[in-house]
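Asks: no FASTA, just this:
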């Protein structure tokens, strides 16, 4: 069995950050993530945790729009608008562009008061086959 094996399908980083997908369809993917356990030294939600949430949601959305072809992230940008100290944040991913070779998704992250805390954009490449095939 390859190095990835059956465990490769487990969402390990998402699990470590406590990300839970709560709603999904090809036009919208929603997930939550706790602030607790995902803070930086100043007690605020870590920007990298926002980026992981955005990449996860954007990737799910792109995969659903790709017609069954595999997708991988090409570029991620995040703008952090406000700090969050506690509770849950919610990310909502919606497709902006669906092409033959790329899918671009906007991800809006809000706090429990529905204030925007981060805006991200992820562009994924749509592949013809799974990456990391035999011999890699």
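Replies: Thanks, I have the structure now. Please read these numbers as outputs of a predicted model, since none were measured by experiment.
Asks: Going by C-alpha atoms from here, please, whenever you check contacts or count neighbours.
Replies: Will do.
Asks: For residue 73, pull up the helix or strand it's in.
Replies: strand 71-80 (DSSP states H and E).
Asks: so the closest residue to residue 22 other than its chain neighbours is in which element?
Replies: Ranked by Cα to Cα, 6 or more residues apart in numbering and with sequence neighbours excluded, the top spatial neighbour of residue 22 is residue 31, at 5.2 Å. Using DSSP H and E, the element containing residue 31 is strand 28-34.
Asks: adding another structure so you can compare the two:
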């Protein structure tokens, strides 16, 4: 039985409970065959000292959405996903509203995955460009 889009989004967001994603209020909002989108509010909880979005919070959003994208396309009964490298280029500052991270696969191999993650603001301005490499590793058999 294939889950509906709403069921997949609800399952992804339920997995965020008691994690960094919940702390940062990251919410998975959309996905398709080759992408996943999450959003995060921009407020004082994610500011750097001068009142703009912290690059580390942006990187956490990017790694979260990229890892989730890899996760939903593997057999989670047999494998788990870990991020192995992330890069982020921050292009514009944000002080309010939401930022949206869209992870798109550049490579979706059996073992490694490479994702392009574009972070935009409410006006669809490009805020950051990130790249994430993930690895799918076998779960130990009990």
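Replies: Ah, there it is. These figures come from a predicted structure and were not determined experimentally.
Asks: just to revisit the earlier point, so which other helices or strands are in contact with the strand holding residue 73 of the first structure?
Replies: If you count contacts as 3 or more Cα pairs under 8 Å, 6 or more residues apart in numbering; DSSP states H and E, strand 71-80 of the first structure packs onto helix 47-65, strand 116-126.
Asks: I'd like those laid out as TSV, including distance to residue 93 of the first structure and mean neighbour count.
Replies: Formatted as TSV, these follow (distance: least, Cα to Cα, whole Å; neighbours: other Cα atoms under 10 Å):
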stretch	distance to residue 93 of the first structure	mean neighbour count
helix 47-65	6	24
strand 116-126	9	22
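Asks: Looking at these, which is nearest to residue 77 of the first structure?
Replies: Across these, residue 77 of the first structure has its closest neighbour in strand 116-126 (5.4 Å, Cα to Cα).
Asks: so residue 104 of the second structure is in which element?
Replies: strand 97-108.
Asks: between the strand holding residue 73 of the first structure and strand 116-126, what angle do the directions make?
Replies: 160 degrees (axes from the mean of the first three to the mean of the last three Cα atoms, to 10 degrees).
Asks: quick one: strand 71-80 of the first structure aligns where in the second structure?
Replies: Alignment of strand 71-80 of the first structure against the second structure: residues 81-90, by TM-score structural alignment.
Asks: so what's the one residue sitting closest to the centre of the first structure up against?
Replies: Geometric centre of the first structure, nearest residue: residue 56, 2.0 Å, by Cα atoms, centre = their mean. Residues counted as contacts of residue 56 of the first structure (Cα atoms under 8 Å, 6 or more residues apart in numbering) are residue 14.
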